[in-house]
Every structure is written in structure tokens, then in C-alpha cells.
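S.K.: below are the sequence and a predicted model; questions follow.
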Amino acid sequence: MYEVYYGGISKVHPTGFMMSRPNGAGHYVILLIRSGGTYNIAGCEKIVPPGSAVILDPKVPYSYSNPKGQYIDDWLHFTFEGENLISKKLLPLNTFFQISDIEDPATLLGQVLFEMSYTKNADIQRDNIDCLMNVLMNHLYSAYTMQDDPRYKNPFYPQFQALRLSMQGGNFDDISMARKAESMSISVSYFQHLYKDFFGISYQKDVIDMRIEYAKRMVKSTDNKIELIAKLCGYSNEIHFYRQFKEITGMTPKQYKELNS
């Protein structure tokens, strides 16, 4: 169970700001570092780049600032009882690590603060905060364990993840590789290379597989006409849809529905 005390989102500290806690904060502290800065933790000084995170021990002395200008971060003070990734020593304390997309944990942190301020039912508030904190910790643990993965360090990885997640949800309205590459300001060949490198499959084959997987769910669970299902899966030609469906599943949509009804 987590007890959350206070926090902030995208807090901008002016040039010359320094946070110094020689006796620690008295709580665990999550810092999502947006601007970068110079940190001193228990006498060890370190220059930390933007897009980093750290969880500080309640008793560790620390200070930080950004000598180059404004210091910007998201932060949360909390304690906990029971077992979690920190108590299991899977998520280390006082250790900086990189986060591919800082907005993911920042969104969760912000939702925790929202629950603190605006959920009036105490039981619901406690349950929601516990759930959100567990998800936040899992996100931080994932970032910590993946920080040395070359994909995770690539600035295009979050965009490709978002694209693939969108298609997995059945969004096939505009999946032209040329337009996707243009939206990222990269060449089509580099787009193809990155996609295969990130996911181990070519963009073209992945699109076909996801279209047919989505079509299988629609055929199995709805009474929509095949013409509509083909359109929802991004096919402008119903005959082309039939051919690809049978090529991948080994049966026609009608046969698939009868087999799975």
C-alpha cells in the first residue's frame, strides 16, 4: 500500500535554483528529469542528461541544480508498506536511468496527483492510487531494465510503438509507408529498416498480419457483412481481402466464421 504526500508536474525552477536536503527527504522521491542537471547523492556528484529518472531513498542526502539554466522535473514524495519492486530490490534506489519517453510515467504520476486532489471517496482514492503507483513502478522498472537496449535509445522508437499500437487496435485508415515516413521526416528506406529492426518483421508483412488478425475477430464476433469488414481493415478491394484472408488462414471468411461460431 502506498501513501502519497505531494508532487508536481513539469515544474520549472528558475536559473540558479538549487534543491538541497542534507538529511534526505524523509520520504521516497521519484524524480523525472526533463532539463538535465547536476546531482550530488551521498557525496557522489553526477551530471544527469534530460530524460532521466531516479528514486531516492528517504534518508539519502542529496542536492541538485541545473547550472546551465532552468531546472525542470516531475516529482513525487511517497512511502509504502508491503512488497513491491523497491522492497524486492528489483528497482534500485539512488540510481539514475534513461527513459525513452518520459511522458508515459509523467502521465501516471499526474494521475496519482489528480486522485489525491479530486477523488473524494477515501476507499476509492486509496485503491486508485495503489493501482496507479504499481503501474508507475512497473513502467520505471521496464525503463530501467531496457535502458541498454539499442531500440530503447533510438528517438524514433516511441513513434513506431505508437504506430504499431494504433494498427493493432484496428486503425488502418492511413497506413501508407511513404506518408508515415514523411511524417517522421525520414526516408522510406530508413523507415523500413527501423521497423524491421524494432519489431523483427517488415512493415508490409506486419500490416497484412494485423489486418487479417483484426478481420478474424470481426468475422468471428460480429454479423457485419464481409464488404464492411474488408473496408474496416483498410481494403478498398473486397476480392483482394478474400485472397489475403484465405492465404493466411487457409479458409474463406465464411468458412472461418462457421468453424468458430
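M.R.: Happy to help now that I have it.
S.K.: contacts and neighbour counts: CA atoms only from here.
M.R.: Will do.
S.K.: and the helices in the chain?
M.R.: Counting by DSSP state H, one finds helices in the chain at the ranges 103-118, 122-146, 150-153, 157-168, 177-183, 188-199, 203-221, 226-232, 238-249, 253-260.
S.K.: quick check: longest strand of this protein.
M.R.: strand 2-13 (DSSP state E).
S.K.: who touches residue 260 in this structure?
M.R.: Listed by CA atoms under 8 Å, 6 or more residues apart in numbering, the contact partners of residue 260 are residue 220.
S.K.: hang on, I meant residue 164
M.R.: Applying CA under 8 Å, 6+ apart, we find residue 164 in contact with no residue.
S.K.: go again with 10 Å.
M.R.: Residues near residue 164 by CA atoms under 10 Å, 6 or more residues apart in numbering: 158, 171, 195, 199, 203, 206-207, 210.
S.K.: take the one below as the second:
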Amino acid sequence: MNHIRYIGYSAVHTENFIFDVPGGHDCWLLLLTHTPALFFVDGTLREYPAKCAVLFAPRQKIYYRACGSTYENDWIRFDSTETYVSTLPVQGRPFLLPDPEYCHSLFQLLTWEHTMPGLNSERTVDQLLRVLFTKLLEACSLKSSFPHYHSLLLMRKEIYNHPQGDWTVPRMAEQLHLSSGYLQVLYKKIFGTSCMEDVIDGRIRMAEDQLLYTDKPVSEVAEQCGYSNLEHFCRQFKKTAGLSPTAFRKQADASEQTFLYHDIQLAPPAQ
């Protein structure tokens, strides 16, 4: 069971901001920082970077303050009897989030569900909190952090969302202010695949969708998926999908016709 007492996101404070509750709250407090901040951890005031999360248990000492011209965070004060909250291995100590935008979006959704409740808001809030704490558990369980991880993750999301873009290794490296060689080594180490393999996979998935659900000519599909050369598109498509674009579409059409045929055969005979 979870009960949100108060929640908000993107709260901005001045450089003089200090939050000091020696005896802690009588509920849980979860923060997601958007700017660097000072936190009292293990008897010492330490500076932590932006894009950190920190969970304070009930009655745990809370002290944090701004360390720049402004301090900004998302926060939620809540009651919970869920073990996924109480067993989070890191409590009272900020830890970096590899995908802070994802967590920030969950804070926004939780805020809207809490402040503008609907018929299923209680269930929705529970599910959103479960997802949020799953992401937090993944983040605090990371054994090591890679340089430029966050920037690479944002770029990978953009590749998946717009694979038809003009993606080349030199352009990607320039965007991240890295050398082409270092980008490729780092990308492969973090994600287990190369940046151009991600581009190709994204383009072929888009092409499969276009071939299945539109009647566009193959040449138009190729162009919309980021290929200026039709032969190059056909070669990459067959290498990835196992069939040429034309054969892929024909196979899909045949499967649909077979389905329709069986559907008709199963219909009861006319009386």
C-alpha cells in the first residue's frame, strides 16, 4: 500500500536554500535532483552532482542545501508498506541515475495522478511507483559508471526514435565532442552493439512496418527510412530480415490471405 502525502516536480530554489530536519519525517521522502547539491552523508557534508536520486526513510536525518545559484528537484513524501520501497539498498545517500529523464517523466505522471485523481488513480499511482522503484533499483545496483553514459543514452534514444536521420559515426562523434574511435569503443562497451548497428536495426524495423502496413513502393520506403541508394537498402534489409523487401511484403500478404481464408472457412454455413 502506498499513500502520497505531497509530490511535485521541477521545484526551483535560490542559492540560500537549506532543508534541515534532524529527526527526519514520519514518512518516506524521495528526491530527484536536477542541479548539484550538498547532502549530509556519514557525518560529512558532501557535494553530489545533478541527476541523482536519494531516498530518506522515516525518522532518518535529512539535510541538504543548494551549492550553486539555484537548486532544483522533484520530490515526493509518501507512506508505504511495500517491500520494494523499504528494501532499496541505498537509503540516505544520493546515487546517480543513468536515465534521469525517464524518472522525471514518472514524477510528472505521479504528480498529475495525485493532484487530478480519476477512477483508477490509486491503481495507476501504485503501478507508476513500482516502475519508478524498479528504475531506482537498477540505478543503485550498477557496479560501475561509464564516462559519457548519459549523453550516449540520450543519443541512442534519438536513434531509436528517428533512425531515418543522417546518422554517421563522424556526425555522432562531433555531437558528443568525442573522437570517432572512442565513441565506437564506448558505445559497444556500454550497449553491447555498435552505434551504426543500432541505426541499421532501427531503419529496418521502420521499413518492415512500412512494408506491412502501407502500399508505398519499395523505393519510397527506402527513402523514408534514410536510404538514398535503393540497392544498398535492399542488401541491408535482406541481411537483417532474411528476405528482400518485395519478398517480405509478399510473404506478409500471403499470410494475411491465409488467415482470412481460415476465418471464412470457420464461419457457420448459411441456413
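M.R.: Alright, I've got the coordinates. Worth saying up front: this structure is predicted, and the values here are computed from it rather than measured.
S.K.: hang on, the earlier thing: for the contacts of residue 164 of the first structure, pick the one with the most neighbours.
M.R.: Neighbour tally across these (other CA atoms under 10 Å): the maximum, 21 neighbours, falls on residue 195.
S.K.: my guess is that one contacts residue 203. True?
M.R.: Yes: using CA atoms under 10 Å, residue 195 of the first structure is in contact with residue 203, at 6.1 Å.
S.K.: if we can go back for a sec, so which of the helices of the first structure comes closest to residue 2 of the first structure?
M.R.: Evaluated with CA to CA, the helices of the first structure place helix 122-146 nearest to residue 2 of the first structure, the distance being 5.8 Å.
S.K.: which helices and strands does that closest one pack with?
M.R.: The contact analysis (3 or more CA pairs under 10 Å, 6 or more residues apart in numbering; DSSP states H and E) places helix 122-146 of the first structure against strand 2-13, strand 28-33, strand 52-56, strand 97-98, helix 103-118, helix 150-153.
S.K.: got the angle for that helix vs strand 2-13?
M.R.: In terms of direction (axes from the mean of the first three to the mean of the last three CA atoms, to 10 degrees), helix 122-146 of the first structure departs from strand 2-13 by 60 degrees.
S.K.: nearest residue to the middle of the second structure?
M.R.: Central residue of the second structure (CA atoms, centre = their mean): residue 102, 4.4 Å from the mean position.
S.K.: from residue 224 of the first structure, how far out is whichever residue in the first structure pairs up with residue 5 of the second structure?
M.R.: Under the alignment (TM-score structural alignment), residue 5 of the second structure pairs with residue 5 in the first structure. Noted for residue 5 of the first structure: a distance of 51 Å to residue 224 of the first structure, by CA to CA, to the nearest Å.
S.K.: likewise for residue 47 of the first structure?
M.R.: Residue 47 of the first structure is 58 Å from residue 224 of the first structure, by CA to CA.
S.K.: identify the residues contacting the residue nearest to residue 37 of the first structure when sequence neighbours are not counted.
M.R.: Leaving aside its sequence neighbours, residue 37 of the first structure sits nearest to residue 66 (CA to CA, 6 or more residues apart in numbering; 4.2 Å). Residues in contact with residue 66 of the first structure (CA under 10 Å, 6+ apart) are 13-18, 35-39, 47-48, 72.
S.K.: what of residue 89 of the second structure?
M.R.: Counting by CA under 10 Å, 6+ apart, residue 89 of the second structure makes contact with 55, 136-137, 140-141.
S.K.: now, which of the residues you listed sits nearest residue 86 of the second structure?
M.R.: Nearest to residue 86 of the second structure out of the contacts of residue 89 of the second structure is residue 55 (CA to CA; 9.7 Å).
S.K.: my guess is the closest one contacts residue 93. True?
M.R.: Yes: with contact defined as CA under 10 Å, residue 55 of the second structure counts as touching residue 93 (7.3 Å).
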